[in-house]
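Chemist: got a sequence here, can you model it:
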Amino acid sequence: MYLAVAARGFRRYASYRAATAAGVFTNTVFGLILVYTYLALWDERPDLGGYDQAQAVTYVWLGQCLFAALALQGGGVEFELMERIRTGEIAVDLYRPADLQLWWLASDLGRAAFQLLGRGVVPFLVGGLFFPTALPSRFDAWAWFAVALALAALVSFGIRYLVALSVFWLLDGTGVNQAMMICGVFFSGMVLPLNAFPGGFGDVARALPWAAQLQVPADVLMGETGVAGACAFQAMWAVVLLAAGRLVQSAATRRVVVQGG
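Modeler: The predicted structure follows:
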């Protein structure tokens, strides 16, 4: 059943062809802007964050590849879930003979798979064709990257699911959405690699769950971290966030309150 839900999520987003094309164009343009910004920055600081220029360029294009797939700025199934909680349609979901969290996780993984293939691959290929990159040639590096990417998707969903469930109490998700967008972009490393953050602030940023979404997969791909420790870090946050989501879901669904009654 959950495979069918994931497939439905994939097909659903595949139907928005114009939006997908616009997303590919947007990610490519933003990638170009960031690449030239990074090149200028790395000219001044050649070893910033422990990366050389080729690694910095690779980091940029990987970020553009994963931006929509991991919903780093939001925009996954959590928006629909928030609206269903607000209107009370969540009651229909609770009556389904399926686990609420697994249902939405499956749907989000289907969405993520399409966004990766439909929106993320082209900008990544553009970057690889026109700029020097630091992509590995070994199969095992790509295999570990796939594992890190799957764990990143779980962490991403875990964060956004908790944010969505907050609407059971807040009844409106506008403010919490804005906070999620800011934290997602900044602490995932989309603006600047977290390895470049200084001192204790950098240590804290790299210990937060958002680091598991972009910084860790990037370091795994480029061989800048031990894969066992990196994947263990991601798995730890995935378990913590999904377990927290389970607990919050249990508390929230004991008494459903929606606007209007």
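Chemist: when you work out contacts or count neighbours from here on, use the C-alpha atoms and nothing else.
Modeler: Fine.
Chemist: check contacts around Leu48.
Modeler: Trp42, Ala196 (CA atoms under 8 Å, 6 or more residues apart in numbering).
Chemist: repeat that for 6 Å
Modeler: Leu48 makes contacts with Ala196, as judged by CA atoms under 6 Å, 6 or more residues apart in numbering.
Chemist: Leu242 now?
Modeler: Gly158.
Chemist: one more time with 8 Å, if that's ok
Modeler: Counted by CA under 8 Å, 6+ apart, Leu242 has contacts Val155, Gly158.
Chemist: geometric centre of the chain: which residue is closest?
Modeler: Nearest residue to the geometric centre of the chain (CA atoms, centre = their mean): Leu70, 2.4 Å.
Chemist: wait, that residue touches Ala112, no?
Modeler: Yes. At 6.3 Å, Leu70 and Ala112 qualify as touching, with contact defined as CA atoms under 8 Å.
Chemist: now for those two: what residues contact both?
Modeler: Joint contacts of Leu70 and Ala112 (CA under 8 Å, 6+ apart) are Ala153.
Chemist: can you pull the buried residues of stretch 141-154?
Modeler: Residues of stretch 141-154 classed as buried by neighbour count (16 or more other CA atoms under 10 Å): Ala141, Trp142, Trp144, Phe145, Ala148, Leu149, Ala150, Leu151, Ala152, Ala153, Leu154.
Chemist: between those, which is closest to Arg12?
Modeler: Among these, Ala153 lies closest to Arg12 (CA to CA), at 18.4 Å.
Chemist: OK, contacts around the closest one?
Modeler: Applying CA under 8 Å, 6+ apart, the residues near Ala153 are Leu70, Leu109, Ala112, Gln213.
Chemist: for the comparison step, fold the sequence that follows:
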Amino acid sequence: MLAFGRIVAASFRQYSTYRVATVAGVFTNSIFGLIRASILLAAISTAGGELRGYDALQAATYVWLGQALLAPIEAFGTREVAERVHEGDIAVDLLRPMGFLRLHYARKLGRSAFLLLARGIPPMLVGALLTGITLPTDPLSWLLGLLAVVLAITVAFLADLIVNLTAFWLVQTRGLTVVYTAVMNLLSGFLIPIAWFPDQLIALTRATPFPAMVQTPIDALSGRLTPLETLPQVGIQVAWAAVLTVGAWLLLRAGTRSLEVQGG
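Modeler: Below is the predicted model:
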């Protein structure tokens, strides 16, 4: 556990050195948030001031909380593990004293912690000043909301890792990553609230892990769900984290059985 914590801290420090990229990310995130907010607010105005349970302030809160989660969950996917598989560097990871999944999860937590603080919260503050946001006042809602954020990062990490681990069998994973990213951004509730989907699509979406990545933490932190209503959603996040952990472990085990690295 001590080694795990040190890797988390080292990953946090590593990403804190990219100051120019951080500032650029905050600026881009804020502009993108303003564009999204204007579109959703226009839709609500056209609908008469309320659309499926969202008024203007709730929609603005949804947008800015989503922007805060964009970088920590890495909504546009990663390719680091896939590249390490293709280049053979994964052989080094497999020889480390810490397990592969724990190692990369520790790095993910450190990276996401920095991204949340440095690139997630500043755009949310911009949104609070320009459009206003609403947040819960109940301390229990904050506690469950923060837990939901950690679990959202975990579920997103595992799902993305599974996509990356297909590199054991695919020469190029870029196409699969693009498809996964498009589906995840839609079904997670990042682009528009899941409540705005057609009823049939809502049922399909709820059967996937994607809402656990974005919609659940947003609902918890925006106050749309009471603590009692949040608990089952957090339970669903935990269940998906367990299922995806098993899936990632099985893929890793199958892949390493057939792994061949030139020179040894």
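Chemist: report the two of the contacts of Ala153 of the first structure separated the most.
Modeler: Leu109 and Gln213 (14.1 Å).
Chemist: those two: which has the busier surroundings?
Modeler: Gln213 (30 against 25; other CA atoms under 10 Å).
Chemist: host element of the nearest residue to the more buried one once chain neighbours are set aside?
Modeler: Spatial nearest neighbour of Gln213 of the first structure, chain neighbours left out: Ala152 (4.6 Å); criterion: CA to CA, 6 or more residues apart in numbering. Applying DSSP states H and E as the criterion places Ala152 of the first structure in helix 139-165.
Chemist: now that helix on the second structure. Mean distance?
Modeler: On superposition with the second structure, the mean distance recorded for helix 139-165 of the first structure (mean CA distance after the TM-score superposition for the first structure) is 0.8 Å.
Chemist: Val85 of the second structure against Thr166, yeah?
Modeler: No. Judged on CA under 8 Å, Val85 of the second structure makes no contact with Thr166 at a distance of 9.3 Å.
Chemist: with neighbour numbers in mind, choose between these two.
Modeler: Val85 (23 against 20).
Chemist: in the first structure, what residue corresponds to that one?
Modeler: Under the alignment by TM-score structural alignment, Val85 of the second structure pairs with Ile85 in the first structure.
Chemist: buried residues in the helix or strand harbouring that match?
Modeler: Using DSSP H and E, Ile85 of the first structure falls within helix 78-87. Residues of helix 78-87 of the first structure classed as buried: Glu78, Phe79, Leu81, Met82, Glu83, Arg84, Ile85, Arg86 (neighbour count, 16+ other CA under 10 Å).
Chemist: trace Val227 of the first structure over to the second structure, please.
Modeler: When the second structure is aligned by TM-score structural alignment, Val227 of the first structure is paired with Thr230.
Chemist: the closest residue to its match other than its chain neighbours: what's it in contact with?
Modeler: If the residues on either side of it in the chain are set aside, Thr230 of the second structure comes closest to Ala220, at 6.1 Å by CA to CA, 6+ apart. Contacts of Ala220 of the second structure were listed using CA under 8 Å, 6+ apart, and they are Ser141, Trp142, Leu144, Gly145, Ala148, Thr226, Pro227, Thr230.
Chemist: pretty sure the second one contacts Pro136?
Modeler: Yes. With contact defined as CA under 8 Å, Trp142 of the second structure reaches Pro136; the gap is 7.0 Å.
Chemist: can you work out which residues contact both of those two?
Modeler: By CA under 8 Å, 6+ apart, the residues touching both Trp142 of the second structure and Pro136 are Leu221.
Chemist: which strands or helices does the helix or strand hosting Val20 of the second structure pack on?
Modeler: Using DSSP H and E, Val20 of the second structure sits within helix 19-46. Using 3 or more CA pairs under 8 Å, 6 or more residues apart in numbering; DSSP states H and E as the contact test, the elements touching helix 19-46 of the second structure are helix 56-70, helix 121-130.
Chemist: okay if I get those as a markdown table plus distance to Ala42 of the second structure?
Modeler: What follows is those, written out as a markdown table (distance: least, CA to CA, whole Å):
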| stretch | distance to Ala42 of the second structure |
| --- | --- |
| helix 56-70 | 9 |
| helix 121-130 | 15 |
